[in-house]
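Enquirer: Sequence below, structure please.
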Amino acid sequence: MTEPDGGPRRPGTLGRRQAARLGLAALLTAGCASPGPAAPARELVAALLDRRAAALLERDARAWAATDASGTGPDSLWARTAAVPLGGWAYEVTGAEADSATATVEATLRYRLRDEDPAPATARRLLHLVRRDGRWRVRAEQAAPGAPEQLWDQGTVGARRGKWGTVLGTGEQDGVRAVARLAERAVPAADDAWGGDWARRVVVLVPGSLAETAALLGGEPDAYRGVAAVTTGSPGPGTPADRIVVNPEAYAELDDRGRQFVLTHETAHVATRSVTGPATPLWLSEGFADWAAHRAAPRPLTASAPALTAALARGEPPRALPADDDFAFDGDADALDRAYEGGWLACRLVADRWGPDRLRALYRAVGAHGERNGAEQAALRDVLGTTPAEFTAAWRAYLGERLGGSGGRGPGA
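Expert: From the prediction side, this is the model:
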């Protein structure tokens, strides 16, 4: 492992680590079937991990047992991934240390889910090797320090697949099946709202607890408490491995309609991901996802926007469109609700007044900008023929008309 820059070093640490790295080649050569001239340690480790990856992909139990000390037992990585539809699995060694009987290897794992991922997902991994019977095998594999876990790190994964995509879960399999049924409805609903060029498939991960949800996302549980689901993945074309991660504890508190709403909302994020960029404001990205979910299961506006309805009834209409910071999960649930409702109703205003096609065009136009400065103003002008100030005034008036109260004529107008 790399020593932290500027960190304290005990006398002799560097020399011991250099010796360990140089010795790893010889240590691993002793476990090769055809000993030859010593090769660089990284190449020998890479060869071992290449065999491990091939065995897992081909489901070759004998080849796997030759690379893994735990074999194919019920707690092994082999067993935990048996139901996962893997289309790719490969390691790139990034560091290694060893003594006479054990080794620790850092690697980047690149894997794909079959029929789902256009490009590999990546994960930083830590593999512990042990020498037994003259051969080196992997004793354990886990997330590298500071890296998110993978679902199979948390237990045996069950899978449900269909033309709509894949649901993978470690929890109660009845729950996995229930999420799959909702995903089957969420994909066409999101497609009806967005259309466009997307895979029309979704991958949903269902861990067993809030803590495991946070571990998959690389965060702390408190950051996701009360959040029913999150979509992961970097914005932009060619994005690999979008995932919807369900928080089973918050999800279980919703009724059937709420669960469907959440999954359709997150699926809309997957659909729009390739045209969502740094310039896309959250009122538009979150508002569009809510618009997709609401139009699939419409309800009276006041029932769907209770926080804003109450604010208008108090004579406290919003002064401006929700800012990105308004969508932060900082403990103020009412403020967060107002932000989501405000973004949704801004998108609904565009769809009502200019038409759904213009809403989609607005989304694309903003996302096409490489930076935030001026993007929203340019998109509103080019697509809707309006300005941010005019649009905000129209939105405030729309709230007043649809939800009651003073709307745009209240304080701050």
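
Enquirer: For the rest of this, base every contact and every neighbour count on C-alpha atoms.
Expert: OK.

Enquirer: distance between the ends of stretch 114-126?
Expert: Criterion CA to CA, to the nearest Å; first-to-last residue distance in stretch 114-126 is 24 Å.

Enquirer: that's a helix at R160, yeah?
Expert: No: counting by DSSP: H, G, I helix; E, B strand; the rest coil, R160 is not part of a helix but strand.

Enquirer: so what's it up against?
Expert: Under the criterion of CA atoms under 8 Å, 6 or more residues apart in numbering, the neighbours of R160 are 166-168, 176-177, 180.

Enquirer: let's go with 6 Å and repeat that
Expert: Contacts for R160 (CA atoms under 6 Å, 6 or more residues apart in numbering) come out as 166-167.

Enquirer: where do the strands sit along the protein?
Expert: For the chain, the strands identified by DSSP state E occupy 86-98, 102-113, 121-132, 135-143, 158-162, 165-169, 202-206, 229-232, 243-246, in order along the chain.

Enquirer: To check against the first, give me the structure of this:
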Amino acid sequence: MSPVRLPPRVLPLLLCVLLAGCGAPPDGAAEREVRRAVADWSRVPPDGLAGVPVEDWSYRVSSVRRDGGDRALVRAELRYRLAGYDAAPDGSARELELARDAGAWRVRADRPAPGAPPQLWDQGPVTAVRGARALVLGGAGQSAGTLSGIAAEADRAVPAAGAAWPGPWAGRVVVLVPGSLERMAELLGRPADAYRGLGAVTTGRAGTGPSPADRVVINPEGYAELSEAGRRVVLTHEVTHVATRAATSATTPLWLSEGFADWAAYRGTPTTAEQAAPALARAVRRGEVPGELPRAEAFDFGGDSEPMARAYEGAWLACRLIARRWGEEALVDLYGRAGRQAWPAALSDALGVDEAELTRAWRQELHAELGGRPVGAR
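Expert: This is a model prediction of the structure:
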């Protein structure tokens, strides 16, 4: 069978059709025009952020792709600061859709990049309420009265966290209050069931250096069910995570991070072990004294709530024990060392014990505080 020969003019035409079907990249001049249009677009933040102290709003374009002659898709990293609160720019992966109209490229849509979580303003207009030490940003549906109450509670939580953690930190906090539990889960990129029953969580990157992404995110449903004392504990716990973020690293045991935050929240209050650790008290009274300090997986959201409650309660009691027996300064020193040293060395340098000795003292404390049988008794 002889090969089919196409006329010379057909080959370039066929090639153009194939490239157009695949979305041909723009030529250099068109790409420069698209990038210039994105830069012009970035000069003014979205209308939904009116009243929010945004600065340094810009898009770092990573790719430009034409979809036909008059449309383009852009992938970019949004960078911005909240003036007076962010030590360094925060980031968000975005996808922008542009169209050419009357010879000029214009942005027609700005949305989260595929797989990236939305920002609060993607869910509707944002309301900003300033406290003395907190900036509260409310999503669509949140009233100014609710946000003002949270700002007042955050203002009390910031000095409480600072009193427990004398290390350097900004001494201020940004609180996000989405319109619902489902909207909260969207912001965090996890199923709503992972946060059901929780009052709040904290986002951010652990490690030394500026950490601009720290945000306390309120679960409006769980938070509304808390008493005034419960809200104080929850917010102080989360603000303490913000305060200690730069001192926290992959070497910091999760029980120390969570236990320290609870210790800061209960510090200076008359709360008893029985009141703050009911789930662990029930277990200890059944003779189920834990054999080891809480493992990291025990703190996972969305699992069995009873084991998770025991993990948090046990972590708090471990930090309270350290503060009582070795002193608050030793607890703070241990936390700082745990973020920059191997754990055995941090324990030895800060407390003069190893993990086996600390665990033994902790188990004895559980028995003494929660009324279980003596450790090892049958």
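
Enquirer: After superposition, what is the TM-score?
Expert: The TM-score (TM-score structural alignment, normalised by the length of the second structure) is 0.90; 360 aligned residues with a CA RMSD of 1.9 Å.

Enquirer: G343 of the first structure: which of the strands of the first structure is closest?
Expert: Each of the strands of the first structure has some distance to G343 of the first structure by CA to CA; the shortest is strand 229-232, at 17.6 Å.

Enquirer: Export the strands of the first structure to a markdown table and append columns for distance to P411 of the first structure.
Expert: What follows is the strands of the first structure, written out as a markdown table (distance: least, CA to CA, whole Å):
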| stretch | distance to P411 of the first structure |
| --- | --- |
| strand 86-98 | 57 |
| strand 102-113 | 53 |
| strand 121-132 | 49 |
| strand 135-143 | 52 |
| strand 158-162 | 52 |
| strand 165-169 | 48 |
| strand 202-206 | 43 |
| strand 229-232 | 35 |
| strand 243-246 | 39 |
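
Enquirer: Any idea which of these gets closest to T29 of the first structure?
Expert: With CA to CA as the measure, strand 135-143 is the member of the strands of the first structure nearest T29 of the first structure (8.8 Å).

Enquirer: Find the nearest non-adjacent residue to L345 of the first structure, please.
Expert: Closest residue in space to L345 of the first structure, ignoring its immediate chain neighbours: G287 at 7.2 Å, by CA to CA, 6 or more residues apart in numbering.

Enquirer: which residues does the equivalent of the one you found over in the second structure contact?
Expert: In the second structure, the position corresponding to G287 of the first structure is occupied by G259, as judged by TM-score structural alignment. The contact partners of G259 of the second structure, by CA under 6 Å, 6+ apart, come to 315-316, 319.

Enquirer: With neighbour count and distance to S62 of the second structure added, can I get the residues you listed in CSV?
Expert: Converted to CSV, the contacts of G259 of the second structure look like this (neighbours: other CA atoms under 10 Å; distance: CA to CA, whole Å):
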residue, neighbour count, distance to S62 of the second structure
A315, 26, 43
W316, 27, 45
C319, 26, 45
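
Enquirer: center of the second structure, which residue is that?
Expert: T203 (1.0 Å; CA atoms, centre = their mean).

Enquirer: what do we get in the first structure for that residue?
Expert: Mapped onto the first structure by TM-score structural alignment, T203 of the second structure lines up with T232.

Enquirer: Over to L293 of the second structure?
Expert: For L293 of the second structure, the equivalent position in the first structure is taken to be L321, counting by TM-score structural alignment.

Enquirer: quick one: its match from Y340 of the first structure, how far?
Expert: In this structure, L321 of the first structure and Y340 of the first structure are 10 Å apart, going by CA to CA.

Enquirer: Between the two, which is the more surrounded one?
Expert: More neighbours surround Y340 than the other of L321 of the first structure and Y340, with 25 against 19 (other CA atoms under 10 Å).

Enquirer: What does that one correspond to in the second structure?
Expert: Y340 of the first structure maps onto Y312 in the second structure, by TM-score structural alignment.

Enquirer: do you know how far its match is from V126 of the second structure?
Expert: Distance check for Y312 of the second structure against V126 of the second structure: by CA to CA, it reads 33 Å.

Enquirer: try P46 of the second structure
Expert: As for P46 of the second structure, its distance to V126 of the second structure is 10 Å (criterion: CA to CA).

Enquirer: what about these two, which has more around it?
Expert: The residue with more neighbours, out of P46 of the second structure and V126 and counting by other CA under 10 Å, is V126; that gives 25 against 13.

Enquirer: Would you enumerate the residues in contact with the corresponding residue of the first structure for that one?
Expert: Using TM-score structural alignment, the equivalent of V126 of the second structure in the first structure is V157. When contacts are counted by CA under 6 Å, 6+ apart, V157 of the first structure touches 80, 169-170.

Enquirer: Excluding residues flanking it in the chain, which one is nearest V157 of the first structure?
Expert: Using CA to CA, 6+ apart, the nearest residue to V157 of the first structure is T170, at 4.8 Å.

Enquirer: My read is that that neighbour contacts L205, right?
Expert: No: look at T170 of the first structure against L205 with CA atoms under 6 Å: they stay out of range, at 8.6 Å.

Enquirer: The two: which is more packed in?
Expert: Remark: of T170 of the first structure and L205, L205 carries more neighbours, 26 against 23, as counted by other CA under 10 Å.

Enquirer: Quick one: map the more buried one onto the second structure.
Expert: L205 of the first structure is assigned L176 in the second structure as its aligned equivalent, the criterion being TM-score structural alignment.

Enquirer: any idea how far that match is from A128 of the second structure?
Expert: As for L176 of the second structure, its distance to A128 of the second structure is 10 Å (criterion: CA to CA).

Enquirer: Same check on L18 of the second structure?
Expert: 50 Å.

Enquirer: who's more crowded, those two?
Expert: The neighbour count for L18 of the second structure versus A128, taken as other CA under 10 Å, is higher for A128 (21 against 12).

Enquirer: List the residues that contact the more buried one.
Expert: 52, 136-137.

Enquirer: so which of these persist in the first structure?
Expert: For these, the aligned pairs still in contact in the first structure (both residues aligned by TM-score structural alignment, their matches' CA atoms under 6 Å) are 136-137.

Enquirer: With respect to V332 of the second structure, which of the contacts of A128 of the second structure is nearest?
Expert: So of those, ranked by how close each gets to V332 of the second structure (CA to CA), first place is V136, at 28.6 Å.
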